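Q: the sequence isn't on hand, but the structure is:
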């Protein structure tokens, strides 16, 4: 019998976060994926550098790749330093890749990275979301709801 999956992932050190993704997309499901990195990329991420703001994931040839994620060159790297925006392979089980590919092809969903972090064992991981894009009116509703929650908290604090 398979072990049950954790609902939340064990994040020890968050390196990069895509906060805009939760505003632009309806998040359906999240997955944790490892990243195939070179030595200087790991060192650069450990120093807290990196960005996934404009990145996305795609599936090519039965493998998942993180595209357009920026991991700047390591400051003390030599001629073997890495390329900052190269596509990085995501380490997922074959069954997960097939499930993601089916959702992307059939339902028109997108694979969006939510965060890059190091887990408790020191491994670099990506929190990957299967998401559907929001329309403009959905975004306005989200803003309206967020503002109301803020005003409600302010009123409760002042009155109570």
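A: Sure, I can see it. Only a predicted model underlies this, so the values are computations on that prediction, with no experimental measurement involved.

Q: contacts, neighbours, all on C-alpha from now
A: OK.

Q: and the strands in this structure?
A: Per DSSP state E, the chain carries strands over the ranges 13-17, 25-35, 56-60, 63-67, 88-91, 110-118, 124-133.

Q: could you dump those to a markdown table with distance to residue 154 and mean neighbour count?
A: What follows is these, written out as a markdown table (distance: least, Cα to Cα, whole Å; neighbours: other Cα atoms under 10 Å):
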| stretch | distance to residue 154 | mean neighbour count |
| --- | --- | --- |
| strand 13-17 | 27 | 18 |
| strand 25-35 | 27 | 17 |
| strand 56-60 | 37 | 17 |
| strand 63-67 | 40 | 21 |
| strand 88-91 | 43 | 19 |
| strand 110-118 | 29 | 24 |
| strand 124-133 | 31 | 21 |
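
Q: try this one side by side with the last:
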């Protein structure tokens, strides 16, 4: 876990496979009452989520937070766009890095820190198919080495 990180609510493991993450930024997120209650129960999915900069503000789209079971008719829309809380300097930095061809801003993790919901954003370039295959080969080789070391230590 990163320094100061609290309870992890959701992780985007697919992002590490699809993107070569170069930098990470922590951002707050604006949630409604029923959304934070649902998030505290772990009913969040960020696999298909992405970040867009609109009007000088960062917005996260396609992040699914399930409706709160004890909510009433004022329950939230599960797929609505949510505003991210970043400093103007951080937003300008993200804009500059996302202008590079093939670059994207994706959420890596959502967690609670000191009672507040935070999102760890990753800025990275999309991997090509051959890069993904190479990563799988390295992962398999590492697993084989670890297995052999474990057998040898017995």
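A: Good, I have the coordinates. Worth saying up front: this structure is predicted, and the values here are computed from it rather than measured.

Q: superposed, what's their TM-score?
A: Overlay of the two chains. TM-score (TM-score structural alignment, normalised by the length of structure 2): 0.96; 153 aligned residues with a Cα RMSD of 1.2 Å.

Q: could the strands of structure 1 go into a markdown table alongside distance to residue 45 of structure 1?
A: Below are these laid out as a markdown table (distance: least, Cα to Cα, whole Å):
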| stretch | distance to residue 45 of structure 1 |
| --- | --- |
| strand 13-17 | 7 |
| strand 25-35 | 12 |
| strand 56-60 | 18 |
| strand 63-67 | 15 |
| strand 88-91 | 14 |
| strand 110-118 | 9 |
| strand 124-133 | 9 |
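
Q: ok, which of those strands comes nearest residue 151 of structure 1?
A: For residue 151 of structure 1, the closest of the strands of structure 1 is strand 25-35, at 24.0 Å, according to Cα to Cα.

Q: the closest one maps to which residues in structure 2?
A: Alignment of strand 25-35 of structure 1 against structure 2: residues 19-29, by TM-score structural alignment.

Q: how far out from the middle of the chain is that stretch?
A: Distance of stretch 19-29 of structure 2 from its chain centroid, counting by Cα atoms, centre = their mean, to the nearest Å, is 7 Å.

Q: can you check stretch 56-69 of structure 2 too?
A: 12 Å.

Q: counterpart of residue 103 of structure 1 in structure 2?
A: Match for residue 103 of structure 1 (TM-score structural alignment): residue 97.

Q: that match: what's it in contact with?
A: Neighbouring residues of residue 97 of structure 2 by Cα atoms under 8 Å, 6 or more residues apart in numbering: 103, 123.

Q: let's see that with 10 Å instead.
A: Neighbour list for residue 97 of structure 2: 22, 23, 91, 103, 104, 105, 123, 124, 125 [criterion: Cα atoms under 10 Å, 6 or more residues apart in numbering].

Q: good, wrapping up.
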